[in-house]
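Engineer: sequence and predicted model, in that order:
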Amino acid sequence: MTDKKVVDLTTSMAEVTVSKDEGRPKDQGRPRGSGRSRMTEEEFAVKQEEKLKKIEIVDAKVTGKVKHYNIMGHYGFIETEDGQDVFVHQTSIKSSKMPFYLRTLADNEPVQFDVGKTADNTFEAINVTGPDGADVIGSPYYMLQIRSFRLAYYAAKEARDKRRQSPKDPAEAEKHPRARRGEAQKEPKAEGDAQKTRTRGPRRRRDRKEAV
């Protein structure tokens, strides 16, 4: 599966996911059998406001680039222009076209953010946006955060790897290491090295002489 196919598939699945969320009552949560209930965008915004009240902003509109972002872990690090690494969580991404539970950051993408000091005297990036408040780019693999898509993605990857190990094309099979090993075992030995096998004729039955 190429990167382009992954991006197209994630985009189509995201549209389906967003449409389902929009058509579902706010107090209903996620569909049956899909796990715990999910917050709405309004509930998330309220929770973010409560979080920001507990954080002291020590520096505003800091620019930098994403050093690394772990999609499955929902966190990463932003490197400022002066070389400092600042922790960032998914919930701190403010401007994005994606629902809050699908928001990500792309590695090396430029961002703008505020540096906040938490109650335990640690620093983290909050109000993360793109340059000048624009939407963040995000990772093309953001749909891996959804379990059903993640299982399908890795199942397809495993099947693709198996096909590569056992090619069906005869021309490709000849180039395969296993095929070459099989041919080496089937190669006839030289005449000088051939072992002569002794052929045995039919056994003759000897009649026992009767004792007189």
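Structural biologist: Here it is on my side, so go on. Numbers count the residues shown, from 1 in each chain.
Engineer: every contact and neighbour count from this point should use C-alpha atoms.
Structural biologist: Noted.
Engineer: so where do the strands sit in the protein?
Structural biologist: 56-70, 75-80, 85-89, 110-117, 123-129 (DSSP state E).
Engineer: list the contacts of the second one.
Structural biologist: Looking back up the chat, that one is strand 75-80. Under the contact criterion C-alpha atoms under 8 Å, 6 or more residues apart in numbering, strand 75-80 has outside partners 62-70, 85-90, 125.
Engineer: the helix ranked longest in the chain - contacts with which helices or strands?
Structural biologist: Assignment by DSSP state H gives helix 3-23 as the longest helix of the chain. Packing contacts for helix 3-23, counted by 3 or more C-alpha pairs under 8 Å, 6 or more residues apart in numbering; DSSP states H and E, involve no helix or strand.
Engineer: count of neighbours near Phe113?
Structural biologist: When neighbours are counted by other C-alpha atoms under 10 Å, Phe113 registers 27.
Engineer: that one and Ile57 touch, don't they?
Structural biologist: No: Phe113 is beyond contact range of Ile57, at 10.5 Å (criterion: C-alpha atoms under 8 Å).
Engineer: output the strands of the chain as JSON lines; include the columns distance to Ala155.
Structural biologist: Compiled in JSON lines, the strands of the chain are given as follows (distance: least, C-alpha to C-alpha, whole Å):
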{"stretch": "strand 56-70", "distance to Ala155": "21"}
{"stretch": "strand 75-80", "distance to Ala155": "25"}
{"stretch": "strand 85-89", "distance to Ala155": "28"}
{"stretch": "strand 110-117", "distance to Ala155": "33"}
{"stretch": "strand 123-129", "distance to Ala155": "34"}
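Engineer: put this beside the first:
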Amino acid sequence: MTALLEVARLSARYGRGAPVLHEVALELGQGEFVTVIGANTAGKSTLLRAISGVGPAVEGSIRFDGRELTAVAPHARPKLGIAHVPEGRHVFPEMSVEENLAIGAHARGGAPGGGAAARLEAIFELFPRLRERRRQFGGTLSGGEQQMLAIGRGLMLEPRLLILDEPSLGLAPMIVEELHDRLVEIHRRGVAILLVEQNVSLALSVASRGYVLQSGSIVLEGPAGELLRDDRVREAYLGI
């Protein structure tokens, strides 16, 4: 499988603090679904921020479709086809659902048209509740609906790589199950996904491969099914 994302010898720190990531190596193929699991302080969000260019100072290499990302400004990375949906949703509360989604289309660059209407319709098909609430302010949506909106906004970029940080955090079990189905559908449509998720069962049930990050270093990697059966993963993250 041709590599879309290649991370090599990646170390990252905030300011003058101690490194949060230590020589991390990770690879994701074209159209692949990969997850990174680990404890809260493992450095998972820092890894995603390093890829999208927001936050930490980095050393090492991050290549996207053969291009070195560390030399690309953060605001230019979405135009390459990278959409980052951060933890916490960050919807615009006083803008409508439709206006929030339009922000994603503008972040893609180019003319405001450019197929945005077709992408909007595809998102409404994926998340019918967003269609029902298209005129509603983002701040009035439930937590699950805001997460759908945040993911939809990322998809308006028509990304080649969708980066998701803790999308199930704080959601009711029924909504988490629906989210599971939507992630599978997004991947089926050909979008590569890099998922950081505290819900290890969810992550390993939707991804094809996984990495375990511990104290800023990759300590395990392999097919998701194998990791789900690994005694170390089951004991540390599934309580089994």
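Structural biologist: Received it, and whenever you're ready, just let me know what you need. Computed from a prediction, not measured in an experiment: that's the story for all the values here.
Engineer: tm score of chain vs chain?
Structural biologist: In this superposition the chains share a TM-score of 0.28, using TM-score structural alignment, normalised by the length of structure 1; 109 aligned residues with a C-alpha RMSD of 6.1 Å.
Engineer: any idea which of the strands of structure 1 gets closest to Pro177 of structure 1?
Structural biologist: Closest approach to Pro177 of structure 1 among those is made by strand 56-70 (36.3 Å; C-alpha to C-alpha).
Engineer: so which bits of that closest one are buried?
Structural biologist: Neighbour counts over strand 56-70 of structure 1 (16 or more other C-alpha atoms under 10 Å) mark 57, 61, 63-70 as buried.
Engineer: ok, back up a step: nearest to Lys157 of structure 1, out of the strands of structure 1?
Structural biologist: strand 56-70 (19.8 Å).
Engineer: in structure 2, which strand has the most residues?
Structural biologist: Assigned via DSSP E, structure 2 shows its longest strand as strand 3-13.
Engineer: report the buried residues of that strand.
Structural biologist: Residues of strand 3-13 of structure 2 classed as buried: 4-8, 10-13 (neighbour count, 16+ other C-alpha under 10 Å).
Engineer: now for that strand, which elements pack on it?
Structural biologist: By 3+ C-alpha pairs under 8 Å, 6+ apart, strand 3-13 of structure 2 packs against strand 21-29, helix 44-52, strand 57-64.
Engineer: could you say what helices and strands the first one packs with?
Structural biologist: Secondary-structure packing of strand 21-29 of structure 2 (3+ C-alpha pairs under 8 Å, 6+ apart): strand 3-13, strand 192-196, strand 217-223.
Engineer: let me know the angle separating the first one from strand 192-196.
Structural biologist: So the one you mean is strand 3-13 of structure 2. Computed by axes from the mean of the first three to the mean of the last three C-alpha atoms, to 10 degrees, the angle separating strand 3-13 of structure 2 from strand 192-196 equals 30 degrees.
Engineer: quick one, strand 3-13 of structure 2 and helix 44-52 angle?
Structural biologist: Going by the same axes, to 10 degrees, strand 3-13 of structure 2 makes 120 degrees with helix 44-52.
Engineer: can you state the direction angle for strand 3-13 of structure 2 and strand 21-29?
Structural biologist: Using the same axes, to 10 degrees: strand 3-13 of structure 2 against strand 21-29 is 170 degrees.
Engineer: same thing with the shortest one?
Structural biologist: Note on geometry: by the same axes, to 10 degrees, strand 192-196 of structure 2 and strand 21-29 are set 150 degrees apart in direction.
Engineer: and strand 192-196 of structure 2, what does it pack onto?
Structural biologist: Using 3+ C-alpha pairs under 8 Å, 6+ apart: strand 192-196 of structure 2 touches strand 21-29, strand 33-37, strand 161-165.
Engineer: go again with 6 Å.
Structural biologist: strand 33-37, strand 161-165 (3 or more C-alpha pairs under 6 Å, 6 or more residues apart in numbering; DSSP states H and E).
Engineer: among these, which is nearest Arg63 of structure 2?
Structural biologist: That would be strand 161-165 among those, by C-alpha to C-alpha, at 12.5 Å.
Engineer: who are the packing partners of that closest one?
Structural biologist: Short answer (3+ C-alpha pairs under 6 Å, 6+ apart): strand 161-165 of structure 2 packs on strand 82-85, strand 192-196.
Engineer: if we use 10 Å, what do you get?
Structural biologist: Counting contacts by 3 or more C-alpha pairs under 10 Å, 6 or more residues apart in numbering; DSSP states H and E, strand 161-165 of structure 2 is packed against strand 33-37, helix 44-52, strand 82-85, helix 143-155, helix 173-188, strand 192-196.
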